[in-house]
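Visitor: sequence? don't have it. structure:
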């Protein structure tokens, strides 16, 4: 792979950590953001010349703009990977206002502002690749995960629009939609609302998924990270990339259901048009 500089958010764990480690092993330069540098001291020590650690909370929009401006004055940002995020589980009624605001600020607004901050520099240099870590939960929704789906459905719509806006500048956009993986996202950083017994049932089915005793997720984060890295060299950039056979199966099934639903509304949709010639 040609030597490049990658800007990656949330590199202390999960996909961000796996992608960063593999890139550094390949001799690439990674500017990685974390909230706590203690978790990446080993990378700082092992790769002093190619790993640049920056402290950032993606909820802090002015800090995002300031960081990107400073980095872009020192480096050419070839690839942006928006990885920072977390899962929030609980029925919509169970979530507090603070929890709602925080996950939107982290999983949606933070990614939007990172992309907006990097765009002028990639446009000026007439090349770049933006990789948005989403989830197959950006296409398929389950009970007990409404705000996570809201963020992921939202960022996917944003990225699909941006991809069309920046294609003329040789900037590619890829939305990565992983299925369940054995990362800290599921088995450490996931947050659960203050549950209400009335929602015991489908809305709380996620509790079984979050317990490793019930079986581990099928996805291998190292293999997934390798596929994500490889996507940066594909031309044209794949707009959607589903990782995990179960995730792909469920995504296709939901999309087919959605298409059938819309096709069933042909007469209804036409009934609201002005008659031909009017």
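Guide: Now that the structure is in, tell me what you want to look at. The shown structure was predicted, so the numbers you read here are calculated from the model rather than taken from an experiment. Numbering: from 1, shown residues only.

Visitor: CA atoms for contacts and neighbours, from now on please.
Guide: Fine.

Visitor: show me which strand runs longest in the protein.
Guide: If you go by DSSP state E, the chain has its longest strand at strand 171-178.

Visitor: elements contacting it?
Guide: Contacts defined by 3 or more Cα pairs under 8 Å, 6 or more residues apart in numbering; DSSP states H and E place strand 171-178 against strand 128-133, helix 146-166, helix 221-231, strand 240-243.

Visitor: please compare the first structure with the one that follows:
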């Protein structure tokens, strides 16, 4: 059955791949970007099944207007993909608070703003699916990406709470954690700064790896989009899913390490309780 999709960050990367896959599958899609000219080609190829809109995800009024335009144009909204985001690399010490705020505004508040814009419609219709594009960085805390990781961890906490609140309405939430994909995310869209010499073996090493890794990531954007389409068709989709072999391996290793650490210090953890009666 044809669905109405709304996808942020469609000018390049995963957002563009998601939009192409949805359109090729016969769905209608609102494609958004800061510069609407960067998504004009969608309308030329797919005609009236596309609504191209200019959108700054940090602008609340623009977000509300874009969602309402989608509903007015297509009659409803079924799937919202919160994909827009970016993540620069630099040491925490060399990252200004302005840079922290800018990345958190886009990567976290952008998700919150768009989610709130669509939520009343989903609640009233008692259906809808939020795809919150997070990152494997929301599990592992990657060196050099503190603002990005902080924002994505925030997306995950926000989305877990959202899922519990909207479940009684039949609204679905899926947190998507991509690993490395061959997009522009690690290229021209990202600022890479080694920082001061003291971080040579941590952030500096990460920057050198990122430059070398770009174009060699295992993730295929088209296959990521196919996975998203499959999940959108599921009656009981997962709350969280990793995309890509590197993300899966990193998530598994990280989660097992956390379980082992928790068990190792369990006695200290439970020692913080009030003593039980008789002890």
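Guide: Looks like it arrived, so ask away. None of these values were measured; they are calculated from a predicted model.

Visitor: mean distance between the longest strand of the first structure and the second structure after superposition?
Guide: Superposed on the second structure, strand 171-178 of the first structure shows a mean distance to its aligned partners of 0.7 Å (mean Cα distance after the TM-score superposition for the first structure).

Visitor: so that strand versus helix 221-231, what angle?
Guide: Angle of strand 171-178 of the first structure versus helix 221-231, following axes from the mean of the first three to the mean of the last three Cα atoms, to 10 degrees, is 160 degrees.

Visitor: the next helix or strand along the chain from strand 171-178 of the first structure vs the second structure, average offset?
Guide: Remark: after strand 171-178 of the first structure, the chain's next helix or strand is helix 184, criterion DSSP states H and E. Mean deviation of helix 184 of the first structure relative to the second structure after superposition (mean Cα distance after the TM-score superposition for the first structure): 0.9 Å.

Visitor: next, format the helices and strands packed on strand 171-178 of the first structure as TSV and append mean neighbour count.
Guide: Output for those, formatted as TSV (neighbours: other Cα atoms under 10 Å):
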stretch	mean neighbour count
strand 128-133	24
helix 146-166	19
helix 221-231	18
strand 240-243	20
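
Visitor: nearest to residue 94 of the first structure among these would be which one?
Guide: helix 146-166 (10.7 Å; Cα to Cα).

Visitor: show me what that closest one is in contact with.
Guide: 87-92, 100, 103-104, 107-108, 111-112, 123, 132, 134-135, 137-139, 141, 171-173, 175, 239 (Cα atoms under 8 Å, 6 or more residues apart in numbering).

Visitor: what subset of the residues you listed is buried?
Guide: Among the contacts of helix 146-166 of the first structure, those classed as buried by 16 or more other Cα atoms under 10 Å are 87-91, 103-104, 107-108, 111-112, 123, 132, 134-135, 137-139, 141, 171-173, 175, 239.

Visitor: what is the host helix or strand of residue 114 of the first structure packed up against?
Guide: Here residue 114 of the first structure sits within helix 110-125, counting by DSSP H and E. The contact analysis (3+ Cα pairs under 8 Å, 6+ apart) places helix 110-125 of the first structure against helix 61-72, strand 79-82, strand 128-133, helix 146-166.

Visitor: distance from it to the middle of the chain?
Guide: Centroid displacement of helix 110-125 of the first structure relative to its chain, using Cα atoms, centre = their mean, to the nearest Å, is 16 Å.

Visitor: and that helix, how far from the second structure on average?
Guide: Taken over the aligned residues, the distance from helix 110-125 of the first structure to the second structure averages 0.7 Å (mean Cα distance after the TM-score superposition for the first structure).

Visitor: list the buried residues for that helix?
Guide: In helix 110-125 of the first structure, counting by 16+ other Cα under 10 Å, buried: 110, 111, 112, 113, 114, 115, 117, 118, 119, 121, 122, 123.

Visitor: could I get the residues you listed as TSV with distance to residue 59 of the first structure?
Guide: Output for the buried residues of helix 110-125 of the first structure, formatted as TSV (distance: Cα to Cα, whole Å):
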residue	distance to residue 59 of the first structure
110	6
111	9
112	11
113	9
114	10
115	14
117	14
118	16
119	19
121	22
122	23
123	25
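
Visitor: pick out the most distant pair among those residues.
Guide: Across those, the longest distance by Cα to Cα is 20.2 Å; it joins 110 and 123.
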